[in-house]
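Visitor: Here you go, sequence then predicted model.
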Amino acid sequence: MYKKDFPFFKNSSVVYLDNAATTQKPKEVVDKVVDYYTNFCSNTHRSNHGGANKATKEFEATRDTLKDFINAPQSKQIIFTKGVTESLNMIASTFAKEFKTIIISSLEHHSNITPWHMQGRTLHKGLEVVNAKDNLEFDFEHFEELLKNNPNSFVSITHVSNAFGVIHDIKKIAQLTHKYNSYLLVDAAQSLAHFEVDVQDLDVDFYAMSSHKTFGPTGVGALYIKENLLEKLPVYQTGGATINDVSFERSIMLDAPYKYEAGTQNIAGVIGFKKALDYLNKITLKEVYKLEHELCTYLYTQLKKVENIILYNDTKNSTGSRSFNIKNLNSEDIGILLDKMHIAVRAGHHCAQPIMKKLNIDGTIRVSIAFYNTKEDIDIFIKGLKKAILMLKD
C-alpha cells in the first residue's frame, strides 16, 4: 500500500527487512533534498539574501515540526546533531561526565556503552548495568536497587532495543530515576518511527533521536533537552553560528539552541527530516503502530513454525525487530544466502555484543520491519529462510 511512495521500491526488487539499520525515504524527502541543493543552496543563520533566508526558515521549520511531533514545550529545546551517537557522546562528555555513577541497561547499543568506557568507567567502577530477565525484559527490581545504592546518578537507557525490539517502559524508568534524584537520557533511535512519543508525559531529561531511522536523511539527529537543563548543559563544541560576541579576551555564546549547533549543519538533511515527519503525520503513528504490530505478530507466528528456530523474546512489549537463530547454523551464513535471494536482513551482533555474550551467542539474524512492508515480504523471507537452512544442512 505504501511502497509506491518510496522510490527505492520502484528501483529495486529487494525484499527490504533491515529497517532497524536504516529506513527507506519517501519521495517528498528525496525531492526536498534535491530542491535545496538545486534551488536555494545557502548557509543558514548567517547571510540575509533570499536563498539564505529561505534555507534558515525551512531549517527552523523542522525544529518546530519535531517539537510538535514529540510534544516538547518549546522549539529551543530541540538541538540538531549528526544522530543519536553524537547526541549520546555529547551528553556523556559534558553534563553526565561528573556523575559518580552511570546506569545503563543490558540491551544497549555500543553507542551507549563505549562513551562511558572512554571516561575510564567499567562495570562496578562508575558504570552499573541493569539486569535483563530471561525474556529480555527490564528488571525493575534490580534497577531500583542500583538507584538506592547510587542516588544522584545518571541513567542512560534505550527506548527500544535495536537488537531484539524490546520496548523499555521509559515512563516507569523516569519515575524511579527522579525518585532517587537522578537524571535520564533516552536513546530513541528505534522508537521515534514506530509509535507516538510524548516527552512531557514520559518526563525524560534528554531524548536522542535519529532522522535516518525515521524515514529521513542520514547524518541528522536531534536531542531534546528538558528546559531547566538548558543552562546547565555545557557547550560541546564552539565555532560559527554559536557566538553572540567574541574578543580575544572572551567569547559570549548565543542562547539555546544555537550555542549547541557549532559550524555549518547538515542543512539539506535537516530540511529533508521535516518532510519525513510530515509524511508520518499524514499517515499517523497510530496507523503505523497498528500496521507494524500486525506484521510483527504475523512474522512471529511464521517464525515459530520454522524447524530448530531459537527465539529470544516474544511479541509482548516489543516492536520493529525480531531476532533469532537456527540451531547449529551460523547466522552470517544464513544472511549471505538470503542476500543472494535478494532478501535484505542483518546478521551479526548488531552493535550489541554485551547482550550477545550474556546469551552465549555470536549474533542473531534480525528481521526488522516498517509499515511499508507486507505479509508478502514476510512470506518471501520465510520461504528464503527455509531454503537457506536446507542448503546449509547439505
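Guide: Received, thanks.

Visitor: For the rest of this, base every contact and every neighbour count on C-alpha atoms.
Guide: Will do.

Visitor: so where do the helices sit in the stretch 1-150 of the chain?
Guide: In the stretch 1-150 of the chain, the segments counted as helices under DSSP state H, counting those that start in this stretch are 7-11, 27-39, 50-69, 84-93, 114-117, 140-149.

Visitor: what comes up buried for the fifth one?
Guide: Taking 16 or more other CA atoms under 10 Å as the neighbour-count basis, helix 114-117 is seen to contain the buried residues P115, W116.

Visitor: just checking, what packs against it?
Guide: With contacts taken as 3 or more CA pairs under 8 Å, 6 or more residues apart in numbering; DSSP states H and E, helix 114-117 sits against helix 84-93.

Visitor: how far out from the middle of the chain is the helix it packs on?
Guide: How far helix 84-93 lies from its chain's middle: 13 Å, per CA atoms, centre = their mean, to the nearest Å.

Visitor: With stretch 35-43 instead?
Guide: Offset of stretch 35-43 from its chain centre (CA atoms, centre = their mean): 28 Å.

Visitor: before we move on, what about stretch 287-295?
Guide: 18 Å.

Visitor: again with stretch 64-83
Guide: On CA atoms, centre = their mean, the centre of stretch 64-83 falls 15 Å from the chain's centre.

Visitor: List the buried residues in it.
Guide: 64-67, 69-72, 75-83.

Visitor: List the contacts of stretch 223-239.
Guide: 72, 77-81, 84, 87, 90, 93-95, 204-209, 256, 259-263 (CA atoms under 8 Å, 6 or more residues apart in numbering).

Visitor: How about stretch 39-46?
Guide: Stretch 39-46 has contacts (CA under 8 Å, 6+ apart) with G51, A52, N53, K54, A55, T56, F59, A241, T264, I267.

Visitor: 6 Å instead?
Guide: Residues outside stretch 39-46 that contact it (CA atoms under 6 Å, 6 or more residues apart in numbering): G51, A52, A55, T56.

Visitor: G219 falls within a helix, correct?
Guide: No: using DSSP: H, G, I helix; E, B strand; the rest coil, the secondary structure at G219 is coil, not a helix.

Visitor: close enough to count as contact, it and K82?
Guide: Yes: counting by CA atoms under 6 Å, G219 touches K82, with 4.9 Å between them.

Visitor: Alongside the first one, take a look at this:
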Amino acid sequence: MNSVYLDNAATTPMLPEVVSVMQESMLANFGNPSSTHQYGRKAKAAVETARKNIAKHFNVSASEIIFTAGGTEADNLILQNAVMHLGVKRIITSKLEHHAVLNTVQFLEKKHKIIVDYVRVNENGAVVLDSLGEALKKSNEKTLVSLMYVNNEIGNILPIEEVANMCKEHHAYFHSDTVQAIGHYPTDLQKTPVDFIAASAHKFHGPKGVGFAYVKKGIAIQPMFFGGEQEKGARSSTENVHAIIGMDKALQIAFENLLVDETHIKELKNYFVKKVKELVPNAEINGEPADETSYTIVNVRFPVQDKMLLFNLDLSGVAVSGGSACQSGSNKGSHVLSAFLNVEEVQKASVRFSFSKLNTITEIDYVLNQLKKTLKL
C-alpha cells in the first residue's frame, strides 16, 4: 500500500454512481435552464427535480432550497442578507467557526457597524450554552446566532435543537453552518427550528463547486450579485445543472446508507483512537472526548513540536490535515485550537484524521505504522 486518504473533512472522493449521473447529464442536459425552448425546459426540470429530492431529506419545501457554489457562498448569502436586508444589528457567534462565517462577520462588523458577541467555549472547545443565554438576554437589538453544527477541525457537535429553541425563545434568527453534518446526520428542519443552514456537496461524496442554502419560508433573500433572476431571484448565475444532479445523487446515497455507513466509520475511528493511545500514551484528543464528537473526525495532539509531521506523513503516503484545508497554506496555525488551548499546547503537533465509508481497517493499520515510523517510536 502506497497511499491512504484520511482527509475526508477537507473533501471526499466522488462516488462512481455520482460521476455516472453527471456524465449522463452532461450529454443530455446541455440546455440553459433559463431558456424557454425544449432543451432549456429539460435542464430546468432536472434542476427542479433535484431541488425537490433534496428538500425531502430535510422535511422542507423545495422553495426553501437555494443552490449555491458551495458552503462558503451559502454562509455569505445568509449572513450578508441578515444584516443588509433583514435588519439584523447584532451577531452572536464563536471563535471556532469556519472562516466562511468568521471573516464574513468581521466584514459586516467593519462595514455595517453591527455588534458582534462571541460566546465562551470550555476547555474542550465546546460552546458554553449559559454564555449563549447570557448573550441573547444582553440586548434587544435584532439578532442572528451563527454556530456550526459539527466543527470542521475537532468534530465537536453542537446541541443544535437546544440552541435553536433558545434562539426561538429570544426571537433571534439562527444560522448553522452544517457543512460537516449534512450527509452524516439526519436533520429534520421541522423539528429543529433553524432559520438558515449551509451545505456543500463535496463533503458527502458529491462534486465540488456546488452546495445549497436552506432559508426558512417567509424570510426574503436578496442576491449578493446581480445579472439574472435565477434561483427565484435569490442567486444570480446560470445553475450548475450537472453538479446539482450529482449532489442530489450523492445525498440520496448518503441517506439510504446512513446507519450502515455510520456503523462502519465509527468502527474505524474507535479502532484508530484505541491504537493511537496504545502507540502514544500521552497523546491527547483535541475537543470533546472522541466518543462524543463526530464519527468522521478525530483531532490528535501529539507530545512533540514537529512542524514536518504532516509533510513526512504525506511522503509516506498518508493524506491528513493540521486543520481546515481552507487554511492549510497559512502560517497562523489553527484558530480553532488557539481558542481553547494554551500557547504551549498549541505549539504541539496536532493532526486531524477524518474518515469516510471508503476507508478500511487495513488502511488504518498502514497509517498507524507510518505514524510510528514518522514519530520515531
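Guide: Thanks, I have the structure now. From a predicted model like this one, the values you see are computed outputs, not experimental measurements.

Visitor: Quick check: TM-score for this pair?
Guide: The TM-score (TM-score structural alignment, normalised by the length of the second structure) is 0.89; 359 aligned residues with a CA RMSD of 2.2 Å.

Visitor: Could you single out the most deeply buried of the helices of the stretch 1-150 of the first structure?
Guide: helix 84-93 (a mean of 21; mean count of other CA atoms under 10 Å).

Visitor: by contact count, what packs against it?
Guide: strand 206-210 (3 or more CA pairs under 6 Å, 6 or more residues apart in numbering; DSSP states H and E).

Visitor: how big is the offset of the strand it packs on relative to the second structure?
Guide: Aligned to the second structure and superposed, strand 206-210 of the first structure gives a mean residue distance of 0.7 Å (mean CA distance after the TM-score superposition for the first structure).

Visitor: The second structure: matching residues for that strand?
Guide: Aligned by TM-score structural alignment, strand 206-210 of the first structure falls on residues 196-200 of the second structure.

Visitor: returning to that earlier point: quick one: closest of the helices of the stretch 1-150 of the first structure to S191 of the first structure.
Guide: Proximity to S191 of the first structure (CA to CA) singles out helix 84-93 among those, at 11.8 Å.

Visitor: Where do the strands of the stretch 251-394 of the first structure begin and end?
Guide: Ranges of strands in the stretch 251-394 of the first structure, per DSSP state E, counting those that start in this stretch, are 251-253, 309-311, 321-326, 343-344, 346-348, 364-368.

Visitor: Touching the first one from outside, list them.
Guide: By CA under 6 Å, 6+ apart, the surrounding residues in contact with strand 251-253 of the first structure are T242, I243, N244, D245, K259.

Visitor: Run a quick neighbour tally on F215 of the first structure.
Guide: 25 (other CA atoms under 10 Å).

Visitor: gap between it and K172 of the first structure?
Guide: 28 Å (CA to CA, to the nearest Å).

Visitor: just F59 of the first structure next, same as before
Guide: Relative to K172 of the first structure, and taking CA to CA, F59 of the first structure is found at 34 Å.

Visitor: what does V186 of the first structure give?
Guide: Counting by CA to CA - V186 of the first structure and K172 of the first structure are separated by 13 Å.

Visitor: the more surrounded of those two?
Guide: Higher neighbour count among V186 of the first structure and K172: V186, with 24 against 12, using other CA under 10 Å.

Visitor: quick one: what's aligned to F174 of the second structure in the first structure?
Guide: Checking TM-score structural alignment: F174 of the second structure goes with L184.

Visitor: wouldn't its match be in contact with D203 here?
Guide: No: between L184 of the first structure and D203 there is no contact under CA under 6 Å: 8.9 Å.

Visitor: more neighbours, those two?
Guide: Shown here are L184 of the first structure and D203; by other CA under 10 Å, L184 has more neighbours (24 against 18).

Visitor: which residue packs closest to the more buried one, ignoring adjacent ones?
Guide: Of all residues not flanking L184 of the first structure in the chain, V155 sits nearest, at 4.8 Å (CA to CA, 6 or more residues apart in numbering).

Visitor: That neighbour: how many residues sit nearby?
Guide: 25.

Visitor: Provide the secondary structure category for the aligned partner of it in the second structure.
Guide: By TM-score structural alignment, V155 of the first structure lines up with V145 in the second structure. The three-state label given to V145 of the second structure by three-state DSSP is strand.

Visitor: Double-check V145 of the second structure against I92; I have them as touching.
Guide: Yes: using CA under 6 Å, V145 of the second structure is in contact with I92, at 4.7 Å.

Visitor: Helix or strand for the residue positioned nearest the centre of the first structure, just tell me which one.
Guide: With distances taken as CA atoms, centre = their mean, A189 lies nearest the centre of the first structure, 0.5 Å away. For A189 of the first structure, there is no helix or strand it lies in under DSSP states H and E.

Visitor: The second structure: which residue goes with N135 of the first structure?
Guide: Alignment note (TM-score structural alignment): N135 of the first structure maps to N124 of the second structure.

Visitor: How much space separates that match from K216 of the second structure?
Guide: 32 Å.

Visitor: Just give me the match in the second structure for F8 of the first structure.
Guide: Using TM-score structural alignment, F8 of the first structure sits opposite a gap in the second structure.

Visitor: repeat for V220 of the first structure
Guide: V220 of the first structure maps onto V210 in the second structure, by TM-score structural alignment.

Visitor: what about that match, how many residues close to it?
Guide: V210 of the second structure, neighbours per other CA under 10 Å, totals 26.

Visitor: Just give the nearest non-adjacent residue to the aligned residue in the first structure for T49 of the second structure, would you?
Guide: Under the alignment by TM-score structural alignment, T49 of the second structure pairs with A61 in the first structure. Nearest in space to A61 of the first structure, with sequence neighbours left out and distances taken as CA to CA, 6+ apart, is K274 at 7.5 Å.
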